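Colleague: Return a 3D structure for these sequence lines:
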Amino acid sequence: MNILIAPDSFKGSLSALQAGNIIKNAFIEVIPDANLDVVPMADGGEGTLDTLLFVTGGKRLHLEVTGPLQKKVGVEFGILGDNKTIVIEIAKIAGLPMVAVDQQNPLETTTYGIGEVIKACCEKGYRDFIIGLGGSATNDGGLGMLQALGVSFLDKNKQPVLPIGRSVSQIEHVDFSTIQPDIKECKIQIASDVDNPLCGDNGATAVFGPQKGATPDMVEKLDRALSKYATLIENHLNKTYQFNKGAGAAGGLGFAFLLLGAEITSGAKLMAESTKLVDKIKAANWVITGEGQSDFQTLFGKVPGYIGKIAEVNNVKALLLSGSLGKGYEELYQYFISCDSIANGPISLQHCMEHAEDLLFKKAYNLARLLKGLDEKDKKILEGSVSR
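Modeller: You can find the predicted model right below:
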């Protein structure tokens, strides 16, 4: 029996690799002769760096740059096993988890450190980048990143503005001719599952600003400032990007990367291509995937939804094993034989997260027993038909 185990992370509890190995260990106890292949996945957010380095045999790199609160911090990024492609996970450089709850304020955070990492890599000769665009603490439209790369942003007095969200409304002059020349030679792939435009009711600020500490008043002002900022830049470059899908990702970083010629693609798709996932699914009898919570949104670019669709197209049976099942999860049955939650009773979210490893193991163990029973039944049916 060939079983592919390809989960996303269980956010706040288990990395994708940890989850995959827990499921694998449970199956080994029940079906020791099964061929088990673990392929940890991600969608551009948490776990993107870990997954890509694991599946390609890459290595971690470290650098001290400007953190989201404008103070120097040590960050990590990586290089793939091809020794030429740099992987940057935004959450590890300007991420919301890097900012204490009482300090979360998108007016004061910056993406400057991301630009510093890209610049340092360019200076060492790297030109290929994969950017995991999720989990940022910022809403500066990529202002900080672009400044770190040399773009000039000046206020009404022709003075450089600070690289923070608050400064977006102060910009009156922009000049891309000062950008680091190497950037024009770079190939940048953006892994993101966000389709939001930069501004408006469905834009970066309105949708994601509140979770980064934005008050209703801040949301209105920041959205208005980003619209002005984008229009100023687009008039300068004679190009339009603010309405593109994904422009609003990571507080407008998607827009800034589009200005640099980046290509935004589904994070799940990019990860699948990097891990040769389709070929592995075709070779499997069963596919097991999962995430922290599965609901109707899982079908819109999330890892399990993407995997379920590939399995269905290739007539491979798929199972979903997640931390919890939310609103509209029933829609997932069109792609999965079963949808299971690791919760074994009426337990709190905190308890579930604290005991995720044990709960996941026990639920995977039960699924393994079920698959073993089905496999043995199929063998008996086959033997019976042959004997007759």
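Colleague: from here on, contacts and neighbour counts on C-alpha atoms
Modeller: Fine.
Colleague: Now Asn196: which helix or strand?
Modeller: Element membership for Asn196, per DSSP states H and E: none, as it lies in no helix or strand.
Colleague: Next, the contact list for it, please.
Modeller: Asn202, Gly203, Ala204, Asn244, Lys245, Gly246, Ala247, Gly248, Ala249 (C-alpha atoms under 8 Å, 6 or more residues apart in numbering).
Colleague: Same check on Leu96?
Modeller: Residues counted as contacts of Leu96 (C-alpha under 8 Å, 6+ apart) are Gln104, Gly135, Ser136, Ala137, Thr138, Lys212.
Colleague: got a winner among those residues for most neighbours?
Modeller: Highest neighbour count within these: Thr138, with 33 neighbours (other C-alpha atoms under 10 Å).
Colleague: which residues touch that residue?
Modeller: Pro68, Ala94, Gly95, Leu96, Pro106, Thr109, Thr110, Thr111, Gly165, Lys212, Ala250, Gly251 are the contacts of Thr138 under C-alpha under 8 Å, 6+ apart.
Colleague: quick one more, to check against the first:
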Amino acid sequence: MKLLFASDSFKGTLSSDQTIELLTKAAHEVFGDCETSGVPVADGGEGTTEAVVKARNGEMVNVDVHGPLMETEHGFYGRLSDTEAILEMAAASGLPMVPEEKRNPLNTTTYGTGELLKAALDAGYKEIAIAIGGSATNDGGMGFASALGIKFFDKDGNVLEGKGSDLIKVEHIDISGLDPKAKDAHFTVMCDVTNPLCGPDGATYTFGKQKGGTPEILDELEKGMQNYRDVIKKEFGIDVDTIQGSGAAGGLGAALKVFLDAEMKSGIETVLDLIDFEGRLEGVDVVVTGEGRTDWQSCFGKVMQGIGDRSKKHGVPVAALCGSLGRDYDKIYAHGISSIMTTVDGPMPLKDALDNAEDLYYKGAVRMFRFLKAGMEMKK
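Modeller: From the prediction side, this is the model:
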């Protein structure tokens, strides 16, 4: 019996690594002498760098950067090989870095994410993966591009800082100062949204509210984003609203495409490629995956969908252990997931479930493996 464990983290309670430890313990309790292995996974949001670095036996590299409000922060990126690196904007421009009372996308910037990328380029990496989930920003990627040497000017020739409130002021973009090392590198962007830059489904109106935008602020930002779009079209002949994902991360997607010609890919698909997940399926009898809550959204670029689809392609069944189930959770069955079991073992307040997450997960794993063992005995 050979088992492979590849579960997402349970936000706020269990890390991906912890699920591997608990599943391993439970599997040996039920099956005795079985072969187990585990690989941490993430879908392109917060925690992606750490998961991939651990899976690849890489190294975390610390970098001092500027946060969303230009405060000093301790960021990081991951070294995967002599030529490959990975970074996530959540480490420099993430929403949790801004106190709730200070959240206003007019004032935040992606400058620190640009600093992370520059640090990786300066270290000589030429294949760089960038996870752009969880941003606090709506600056169209102006701050990010500014950190790489691109300049944005207002009508009076002044260089703009590159925050949300500057979008409406952009008159001219000078890319001549772009770090030359960026021209020799290939960038893969982990992005699971297809929103355009502007409009009702664009960066501002879709994601701006959760970043602290009031209706008035959002209207101001949208006007600025439209101006930014128009300047890009005038100077580079590119209509970013026709590019899927240009509205991701408050418009950082647009900057990555226009200024770096980055390749947009699904977050989970990129992670699975980076950790050679399919290579790890060799000889595996069952894969175990899971997440904190499974519902209809799980089928759109999340860990369980990615793990299930890749395993199904190789004829390996997948069992899932999840914290809870929501609306249309059963749609995940179409993506190679054979069975789902929840960690909670009875009605309980959410706080109790979170406070006892480790114990509940372990007991749930034991129940799941007992079911698998019963199925194996029936087959005999």
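Colleague: Report the TM-score for the pair.
Modeller: Overlay of the two chains. TM-score (TM-score structural alignment, normalised by the length of the second structure): 0.94; 378 aligned residues with a C-alpha RMSD of 1.7 Å.
Colleague: rewinding a little: quick check: the two most widely separated of the contacts of Leu96 of the first structure?
Modeller: Farthest-apart pair in the contacts of Leu96 of the first structure is Gln104 and Gly135; separation 12.9 Å (C-alpha to C-alpha).
Colleague: Tell me which stretches of the stretch 101-250 of the second structure form helices.
Modeller: 111-122, 142-147, 180-183, 203-207, 215-236, 248-260 (DSSP state H, counting those that start in this stretch).
Colleague: Arg280 of the second structure: which of those helices is closest?
Modeller: Of all these, it is helix 111-122 that lies closest to Arg280 of the second structure, at 28.1 Å by C-alpha to C-alpha.
Colleague: now for the closest one, which elements pack on it?
Modeller: Judged by 3 or more C-alpha pairs under 8 Å, 6 or more residues apart in numbering; DSSP states H and E, the packing partners of helix 111-122 of the second structure are strand 59-66, strand 72-79, strand 84-88, helix 90-93, helix 142-147, helix 180-183.
Colleague: quick one: it to strand 59-66, angle?
Modeller: 130 degrees (axes from the mean of the first three to the mean of the last three C-alpha atoms, to 10 degrees).
Colleague: Which helix in the first structure has the most residues?
Modeller: helix 356-387 (DSSP state H).
Colleague: Can you say which of the contacts of Asn196 of the first structure are buried?
Modeller: Neighbour counting with 16 or more other C-alpha atoms under 10 Å marks Gly203, Ala204, Asn244, Lys245, Gly246, Ala247, Gly248, Ala249 as buried within the contacts of Asn196 of the first structure.
Colleague: List just the nearest of the residues you listed to Ser294 of the first structure.
Modeller: Proximity of these to Ser294 of the first structure (C-alpha to C-alpha) peaks at Ala249, which lies at 21.1 Å.
Colleague: Check the gap between that closest one and Gln242 of the first structure for me.
Modeller: Applying C-alpha to C-alpha, to the nearest Å, the value for Ala249 of the first structure to Gln242 of the first structure is 11 Å.
Colleague: Identify the contacts common to the two.
Modeller: In contact with both Ala249 of the first structure and Gln242: Pro197, Leu198, Phe255, using C-alpha under 8 Å, 6+ apart.
Colleague: ok, back up a step: tell me which other helices or strands the longest helix of the first structure touches.
Modeller: helix 16-30.
Colleague: With the second structure overlaid, report how far the helix it packs on is off on average.
Modeller: Comparing helix 16-30 of the first structure with its match in the second structure after superposition yields a mean distance of 1.9 Å (mean C-alpha distance after the TM-score superposition for the first structure).
Colleague: The second structure: matching residues for that helix?
Modeller: On the second structure, the counterpart of helix 16-30 of the first structure by TM-score structural alignment is residues 16-30.
Colleague: Need the contact partners of the matching stretch.
Modeller: For stretch 16-30 of the second structure, contacts defined as C-alpha under 8 Å, 6+ apart pick out 5-10, 34, 36-41, 51, 358, 361-363, 365-366, 369-370, 373.
Colleague: Is it possible to mark the buried ones in those residues?
Modeller: 5-10, 36-41, 51, 358, 361-363, 365-366, 369-370.
Colleague: buried set for stretch 296-307 of the second structure?
Modeller: Buried residues in stretch 296-307 of the second structure (16+ other C-alpha under 10 Å): Gln297, Ser298, Cys299, Gly301, Lys302, Val303, Met304, Gln305, Gly306, Ile307.
Colleague: where does the equivalent of the second one over in the first structure land in three-state SS?
Modeller: I take that to be Ser298 of the second structure. Under the alignment (TM-score structural alignment), Ser298 of the second structure maps onto Thr298 of the first structure. Assigned state for Thr298 of the first structure: helix (three-state reduction, DSSP: H, G, I helix; E, B strand; the rest coil).
Colleague: quick one, what contacts the closest residue to Thr298 of the first structure other than its chain neighbours?
Modeller: Closest residue to Thr298 of the first structure apart from its sequence neighbours, by C-alpha to C-alpha, 6 or more residues apart in numbering: Gly305 at 5.2 Å. Contacts for Gly305 of the first structure were tallied using C-alpha under 8 Å, 6+ apart; they are Thr298, Leu299, Leu332, Tyr335.
Colleague: measure Gly305 of the first structure to Gln334 of the first structure for me?
Modeller: Distance from Gly305 of the first structure to Gln334 of the first structure, by C-alpha to C-alpha: 10 Å.
Colleague: ok, and what's touching stretch 118-125 of the first structure?
Modeller: By C-alpha under 8 Å, 6+ apart, the residues outside stretch 118-125 of the first structure that reach it are Ile86, Arg127, Ala148, Leu149, Gln180, Asp182, Ile183.
Colleague: Buried residues, stretch 52-63 of the second structure. List them.
Modeller: Of the residues in stretch 52-63 of the second structure, Val52, Val53, Lys54, Ala55, Arg56, Gly58, Glu59, Met60, Val63 count as buried by neighbour count, 16+ other C-alpha under 10 Å.
Colleague: Pipe the residues you listed into CSV and attach distance to Asp219 of the second structure per row.
Modeller: Listed next are the buried residues of stretch 52-63 of the second structure as CSV, based on distance: C-alpha to C-alpha, whole Å:
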residue, distance to Asp219 of the second structure
Val52, 38
Val53, 40
Lys54, 42
Ala55, 43
Arg56, 44
Gly58, 44
Glu59, 43
Met60, 40
Val63, 35
